[in-house]
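> Provided below for reference: sequence and predicted model.
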Amino acid sequence: MEISVFFYILASFAIVNCVYYLFFSNVGFAKITAPKGKLTQAVSVIVCSKNEQENLKVLVPLLLEQNHPDFEIILINDASIDDTREVIENFMSQDHRVKFVNVVNNESFWGNKKYALTLGIKKAVNDHLVFIDADCVPNSKEWLAIMAKHLSQEKSIVLGYGGYKKVKNSLLNALIRYETAFTAIQYFSYAMRGNPYMGVGRNLAYTATQFYESSGFMSHMKVLGGDDDLFVNQSATNSNTAVSLNEESFTTSQPKTQWKKWWKQKKRHINTASHYKWKHKLLLGIFYISQIGFYISAILALIFGINWLLILGIILFRYLIFWIVMGKGMSRFRESDITILLPFLEILLIGTQLALFISNMGHRPKQWN
């Protein structure tokens, strides 16, 4: 049987795809082990808030109920124009564990979340720091204890999972949850295999010692965003980073409900990836190119190839690997309800990422919120 050039091109992209997906498989198939640390270290929970008065009313009581013997909560009011400051002061008057940092915009760091977080970290009295966003909620009362237990003399950074609330019959919500879980599968896998490259501020922990040894956010202070992923990218190593796969240590955020607002948020996020270390940009770039290449070559092969049965076999094999690995990963992060949509969501995500990249070439956002 004659083998067309389209078959070889498609097979090459499919092989690269499958290698990456097999690399990602450890997240879905890994056995969850309890962290080895003990709750002997006091912890500072840090929340940066910009116009979050209503979200803080939900989050702070849940933080105060956490099953940890010794912690404080640092609430940062980042130049809010609503009643965020009054809400924080009210909580502070009710519980001594709540501490307040008020940030006023200045000319050098106007609208910069990293500046606000730096002031919050300086306010903290404890070395162990756990971060959560104001629009998040912890999945259980054990969230803080589990995240904190991962911090030890050997582990100074802990990567947690921050998912999004489910909205029925919403394509945007399905895409948001797919992208969030898919991204977590990637960065958890890299970290578990000794090559951490990012984390999310919705659920992240590190020590103040690590923060100061890395000079904080100074190397990327002027970059919009990246208080989480760029800090991890510059500071994490194969020996100092832990991951938390326990469902009780996850957090859940309120998702965007409008495409326009989600698009604006993603434009800010995608800009930070260009500042990753070159090896991470290379590995992530090869994977993304292999995804685009797979779909383009699959279409061309099916149209112009003469050995369509072999071509169809390659396509189905690649999808089998994709579905098994991603299905297990989605189950790990409690997103099994969108598993049936995985092929469609993958294509949609690839397309939107390409559009975001092109859009960011012409205009970049100026503020974090």
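Thanks, I have the structure now.
> okay, CA-based contacts and neighbour counts for the rest of this
Will do.
> on contacts alone, who are the packing partners of the one helix or strand Ser12 maps to?
Ser12 is located in helix 5-29, with elements delineated by DSSP states H and E. Under the contact definition 3 or more Cα pairs under 8 Å, 6 or more residues apart in numbering; DSSP states H and E, helix 5-29 sits against helix 171-192, helix 278-304, helix 308-332.
> right, and those helices - which one's nearest Pro255?
Checking the helices and strands packed on helix 5-29 against Pro255 by Cα to Cα gives helix 171-192 as the closest, at 7.1 Å.
> hmm, back to that, which parts of the helix holding Ser12 are buried?
For helix 5-29, the buried set under the neighbour-count rule, 16 or more other Cα atoms under 10 Å, comprises 6-7, 9-18, 20-21, 23-28.
> Stretch 53-73 too?
Judged by neighbour count using 16+ other Cα under 10 Å, the buried positions of stretch 53-73 are Gln53, Asn55, Leu56, Leu59, Val60, Leu63, Leu64, Gln66, His68, Phe71, Glu72, Ile73.
> I'd like to know which of the helices and strands packed on helix 5-29 is closest to Arg85.
Closest to Arg85 of the helices and strands packed on helix 5-29 is helix 171-192 (Cα to Cα; 30.3 Å).
> which residues touch the helix or strand following the closest one?
On the C-terminal side of helix 171-192, the closest following helix or strand by DSSP H and E is strand 204-207. With Cα atoms under 8 Å, 6 or more residues apart in numbering as the test, strand 204-207 has contacts from 127-132, 147-148, 151, 156-160, 228.
> ditto for stretch 119-132
Contacts for stretch 119-132 (Cα under 8 Å, 6+ apart): 41-48, 74-76, 101, 103, 144, 147-148, 151, 201-209.
> Let's see that with 7 Å instead.
Residues outside stretch 119-132 that contact it (Cα atoms under 7 Å, 6 or more residues apart in numbering) are 42-47, 74, 76, 101, 201-209.
> Below is structure B, check it against A:
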Amino acid sequence: MVLLYVFGAVALINCIYFLFFSKLAFLKTAEKSSSEKYPVSLIVCAKNEAENLQKNIPLWQQQDYPNFEIILINDASIDETLKVMKGFAENDPRIQIVDVKNNEAFWANKKYALTLGIKRAKNSRLVFTDADCYPASSEWLATMSAKFSDEKQLVLGYGAYEKSPGFLNKMIRFETLMTAVQYFSYAKTGNPYMGVGRNLAYTSNLYYENKGFMSHIKIPSGDDDLFVNEAATSQNVEICVEPEAFTYSFPKKKKKKWLIQKKRHYSTAKLYKPKHRFLLAVYYGCNFLFWLLAPISLLTNFWAFGLGIIIIRIAFQYIIIGNAAKKLKENDLVPLIPFYELFLVFTQLSIFISNKGEKNSRWK
């Protein structure tokens, strides 16, 4: 019976987190945003991304926005990235190129390259995406930029992945969905903790006030989440979940490459503020315990109570995470949400264990 009490407590904590995530799941229509179109600088850092740039630069150029520049940063590429950039820049005065050379102090460091790009920008409002990301519509830049105001200096967007057949694709998109559900919900409750560089915006004032990336400049990852964790407050953050403002990219096709990517991303979590580390640890820990204890509870003499706890917990999950998934246009993930979570929980556990003692000094 003690085990069922523990199991019930774990499931209760799960449900409390799901209720917390309802901040996104049941978010009403977009809040009033600024209608004034201030000049914006779109900043893209690229390392060996010639093929993606060839496809995506035209989509950035076609944004329906009256006044913007495109800062293309060539981060010491060894392919034809720079050549592609120059080809587009010849016919579009809005495109500015920053050609970064490696140096001993910041070898293969994306933050160093981004710093040079931010310094080159002539506008104070900055929108960021990756070279392999394309906007969902021609309204992406306008919709993201409209979230800025005198108070709101940091905008969190959704960086989605393309749908394709296969279990790995669904797992990657489910992990992306759950990450977004968390950082959007935390932000809506005045406790922002991260964002993704595939779709992120902030002002140069905020960047310089926080001394840029200096506190974590030597860490390969974190130009997005560590900066947001450090610079975001309950007053200066807004979220942007309008579908026309999503960005899309193609996920990894091999599980090994995806795991390497995730290991690099998760390694920055240990540098979050203590309160965020605690809240995230409780969430992931209780998820793990739920799936560990669920089958055990069904083997006891009180299996009916265990089954009831499982049904209630999964019902909460379907209602809230299901609604959040629909809001972020991930409808096809809804039917098997518990199944994807089960696999994700143990995948994350293996990543956290393997990250112990590992170091990575390059972003690519």
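Done, it's in. Everything numeric here is computed off the predicted structure, so don't read it as measured data.
> coming back round to it: can you flag the buried ones in the contacts of stretch 119-132 of the first structure?
Judged by 16+ other Cα under 10 Å, buried ones among the contacts of stretch 119-132 of the first structure: 42-47, 74, 76, 101, 201-208.
> returning to that earlier point: so of the helices and strands packed on helix 5-29 of the first structure, which one's packed in deepest?
Mean neighbour count (mean count of other Cα atoms under 10 Å) peaks for helix 171-192 among these, with a mean of 21.
> What range does that one cover in the second structure?
The aligned range for helix 171-192 of the first structure in the second structure is 167-188, by TM-score structural alignment.
> Average offset of the matching stretch relative to the first structure?
When the first structure is superposed, stretch 167-188 of the second structure averages 0.4 Å from its matched positions, counting by mean Cα distance after the TM-score superposition for the first structure.
> re earlier: matching residues in the second structure for the helix holding Ser12 of the first structure?
The aligned range for helix 5-29 of the first structure in the second structure is 2-26, by TM-score structural alignment.
> For the residue nearest to the spatial centre of the first structure, give its distance to Pro35 of the first structure.
Taking Cα atoms, centre = their mean, the centroid of the first structure lies closest to Val200, which sits 3.7 Å from it. Val200 of the first structure is 20 Å from Pro35 of the first structure, where distance means Cα to Cα, to the nearest Å.
> Name the surrounding residues that touch stretch 195-203 of the first structure.
131-133, 136, 159-162, 187, 190, 228-230, 232-233, 236-238, 251, 280.
> Actually, stretch 23-30 of the second structure.
Contacts of stretch 23-30 of the second structure (Cα under 7 Å, 6+ apart): Val181, Phe184, Ser185, Lys188, Ile320, Ile321, Asn323, Ala324, Lys327.
> How about stretch 256-268 of the second structure?
If you take Cα under 7 Å, 6+ apart as the criterion, stretch 256-268 of the second structure is touched by Ser221, Gly222, Lys252, Ile351, Asn355.
> Quick check: buried residues in it?
Buried positions in stretch 256-268 of the second structure, judged by neighbour count with 16+ other Cα under 10 Å: Leu259, Lys262, Lys263, Arg264, Ser267, Thr268.
> before we move on, back to that, Throw the helices and strands packed on helix 5-29 of the first structure into TSV and include distance to Lys114 of the first structure, thanks.
Formatted as TSV, these follow (distance: least, Cα to Cα, whole Å):
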stretch	distance to Lys114 of the first structure
helix 171-192	22
helix 278-304	22
helix 308-332	31
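> who wins for proximity to Trp368 of the first structure among those helices?
It is, among those and with distance given as Cα to Cα, helix 171-192, at 18.8 Å.
> Show me how far that closest one is from its chain's centre.
7 Å (Cα atoms, centre = their mean, to the nearest Å).
> And it, what does it pack against?
Contacts defined by 3 or more Cα pairs under 7 Å, 6 or more residues apart in numbering; DSSP states H and E place helix 171-192 of the first structure against helix 5-29, strand 162-164.
> Map Lys270 of the second structure across to the first structure for me.
Using TM-score structural alignment as the criterion, Lys270 of the second structure maps onto Ser274 of the first structure.
> same question but for Ile219 of the second structure, I mixed them up
Using TM-score structural alignment, Ile219 of the second structure sits opposite Val223 in the first structure.
> so which strand or helix has its match?
Using DSSP H and E, Val223 of the first structure is not contained in any helix or strand.
> how far away is it from Trp278 of the first structure?
Look at Val223 of the first structure and Trp278 of the first structure: by Cα to Cα, they are 17 Å apart.
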